[in-house]
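# Quick one: sequence and predicted model below, then my questions.
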Amino acid sequence: MTIYIVDDDAAFRESLVWLLEGAGHIVSAYESGEAFLHACTDNKDSIQGCLLLDVRMNGMSGLTLQQELNQRAITLPVIIVTGHADVAMAVQAMKNKAVDFIEKPFDDDKLLRLIDRILGDLSQQSTIEKQQTQHIERWRSLTKREEQVAQLVIAGRVNREIAEQLGISIKTVEIHRSRVMSKMQARNIAELIKQHVDLQPSI
């Protein structure tokens, strides 16, 4: 993940790059909202991380850039960087879905902790989304009969009840049930139920 900086103050930009790279982050800095938008247009799919955004800049303001990102569905967490006189603008930015704002001058350690928390949340969310995608793909790999058996297993039916309801033999139920557990990569019924819960409302 990358920390993106958009600020028209070159000295401030350089100091932020130095701070963040020193903390082990990958950093990409831009002198204007227009320049950052251009980069987003060219590399939209690879934009991952968070954005440190100045509110008051020459040309496109931070608020305008934020609105453009929202319109383009670029869901990058935004931390607003503001001077004391810009707090009202920062509040407006929060209403536009910024995750937090910091006032200049700010405490370096506080900023680093904030960024670490945001990136940690993003990483966790990314892991959850990948798991959900895997669960959906596994569920869709089931045949119609396997899906029927899986639904009944999840509902708490035993093999005999499933066989009676579907009009098949208990042995056939056992075969389908085994295939369901294998395809869903579930070691037990609890894992199968958890995966099924994660699928809602995708199925």
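Received, thanks.

# C-alpha from now on. contacts and neighbour counts both.
OK.

# Make sure I have this right: I102 is in a strand.
Yes. Assigned with DSSP: H, G, I helix; E, B strand; the rest coil, I102 falls within a strand.

# Not including adjacent chain positions, what is the nearest residue to it?
In space, I102 comes closest to V81 once its chain neighbours are excluded; the distance is 5.2 Å by CA to CA, 6 or more residues apart in numbering.

# where's the helix or strand harbouring that neighbour relative to the chain centroid, distance-wise?
V81 belongs to strand 78-82 when elements are defined using DSSP states H and E. Counting by CA atoms, centre = their mean, to the nearest Å, strand 78-82 is centred 19 Å from the centre of its parent chain.

# likewise stretch 1-19?
Averaged C-alpha coordinates place stretch 1-19 at 23 Å from its chain's average position (CA atoms, centre = their mean).

# Can you give me the first-to-last residue distance of it?
End-to-end distance for stretch 1-19, by CA to CA, to the nearest Å: 16 Å.

# Return the set of buried residues in that stretch.
For stretch 1-19, burial by neighbour count (16 or more other CA atoms under 10 Å) applies to 3-8, 13, 16-17, 19.

# what does stretch 26-33 give?
So, applying 16+ other CA under 10 Å, buried residues of stretch 26-33: 27, 29-33.

# Pasting the second one now:
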Amino acid sequence: MKDSKPPLSFEQVVHIIDDDEAVLDSLSMLLDSVDIKNAIYPNAQSFLTAHEGNSIQQLSGCIVLDIRMPGMSGMECQQRLEALKCPLPIIFITGHGDVPMAVEAMKKGAIEFIQKPFREQELLDCIHHALTLNKAAQKRASHSLDVAQRCESLTAREKEVMERVVAGLLNKTIANELNLSQRTIEIHRANMMEKMRVKSLAELMTLLLTKE
């Protein structure tokens, strides 16, 4: 079995967790053959130990996880990962799966459940789907963080003005509500639009609506 070093967090990596050394090696070679970065772990605890602390929340890629393993099972690992807010989609593999187990795994967030033996292309298709989902989730998270940072750059007064602008109030009405001059509101509004990096109300609305 080849050595496994924790990959850099910004790379999309397929993390394979299985207690069967032959399975680890064959899946790693399969992914190597199609130029998909991967890391292998002989049990669930070794994966968790390799990514201790908040680093697990920064991982990119997906997890291929055996559901029946000595020590911590795949299902128990899934629960730990959920508690740690791990963002990686999970593909379960097993040679002993049954329908109730598959249903439980999917309800808890797994995106696929594959029984051994499986076709290599079937697994690759699932992995490509998982990586696509992960990339889309990362894009949404990055956008939300960017919008949140723009909002944090506003002063308390600019936030008050933005709330009222988004509610459709005119500058004159906002001035009356905040007991300020209309000119002062215009200045706060211009500063707010600049910090939010938008040029129109429609653009501001779109930005805030796509924050989550």
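Happy to help now that I have it. These numbers come from a predicted model, not from an experiment.

# And the TM-score between these chains?
The pair, once superposed, lands on a TM-score of 0.84 when counted by TM-score structural alignment, normalised by the length of the first structure; 199 aligned residues with a CA RMSD of 2.4 Å.

# Quick one: distance of whichever helix or strand comes after the strand holding V81 of the first structure to the chain centre.
Remark: after strand 78-82 of the first structure, the chain's next helix or strand is helix 87-95, criterion DSSP H and E. Relative to the chain's own centre, helix 87-95 of the first structure is displaced by 23 Å; criterion: CA atoms, centre = their mean.

# what angle do helix 87-95 of the first structure and strand 78-82 make?
Here the directions of helix 87-95 of the first structure and strand 78-82 differ by 180 degrees (axes from the mean of the first three to the mean of the last three CA atoms, to 10 degrees).

# sorry, back to before: mean shift between the strand holding V81 of the first structure and the second structure?
Comparison of strand 78-82 of the first structure with the second structure after fitting gives an average deviation of 1.0 Å (mean CA distance after the TM-score superposition for the first structure).

# which residue numbers in the second structure go with that strand?
Mapping strand 78-82 of the first structure onto the second structure (TM-score structural alignment) gives residues 90-94.

# where do the strands sit along the second structure?
Assigned by DSSP state E, the strands in the second structure fall at 12-17, 38-41, 60-66, 90-94, 112-115.

# Who are the packing partners of the longest one?
Under the contact criterion of 3 or more CA pairs under 8 Å, 6 or more residues apart in numbering; DSSP states H and E, strand 60-66 of the second structure touches strand 12-17, strand 90-94, helix 120-152.

# average offset between that strand and the first structure?
Looks like 1.5 Å for strand 60-66 of the second structure (mean CA distance after the TM-score superposition for the first structure).

# quick one: what's aligned to V198 of the second structure in the first structure?
Per TM-score structural alignment, V198 of the second structure is aligned with A186.

# for D66 of the second structure, same thing?
Checking TM-score structural alignment: D66 of the second structure goes with D54.

# one step back: outside of the match of strand 78-82 of the first structure, which residues touch it?
If you take CA atoms under 8 Å, 6 or more residues apart in numbering as the criterion, stretch 90-94 of the second structure is touched by 62-68, 74, 78, 105, 109-116, 126-127, 130.

# do the same with stretch 165-184 of the second structure
Contact partners of stretch 165-184 of the second structure, identified using CA under 8 Å, 6+ apart, comprise 161, 164, 185-186, 201, 204-205.

# Please repeat the previous calculation with a cut-off of 6 Å.
Contacts to stretch 165-184 of the second structure, defined as CA atoms under 6 Å, 6 or more residues apart in numbering, come from no residue at all.

# Against I40 of the second structure, how distant is the aligned residue in the second structure for L19 of the first structure?
With TM-score structural alignment as the criterion, the equivalent of L19 of the first structure in the second structure is L30. Applying CA to CA, the value for L30 of the second structure to I40 of the second structure is 12 Å.

# Please name the nearest non-neighbouring residue to the most centrally placed residue in the second structure.
When CA atoms, centre = their mean is applied to the second structure, the residue found nearest the centroid is P87 (4.1 Å). Closest residue to P87 of the second structure apart from its sequence neighbours, by CA to CA, 6+ apart: Q57 at 6.1 Å.
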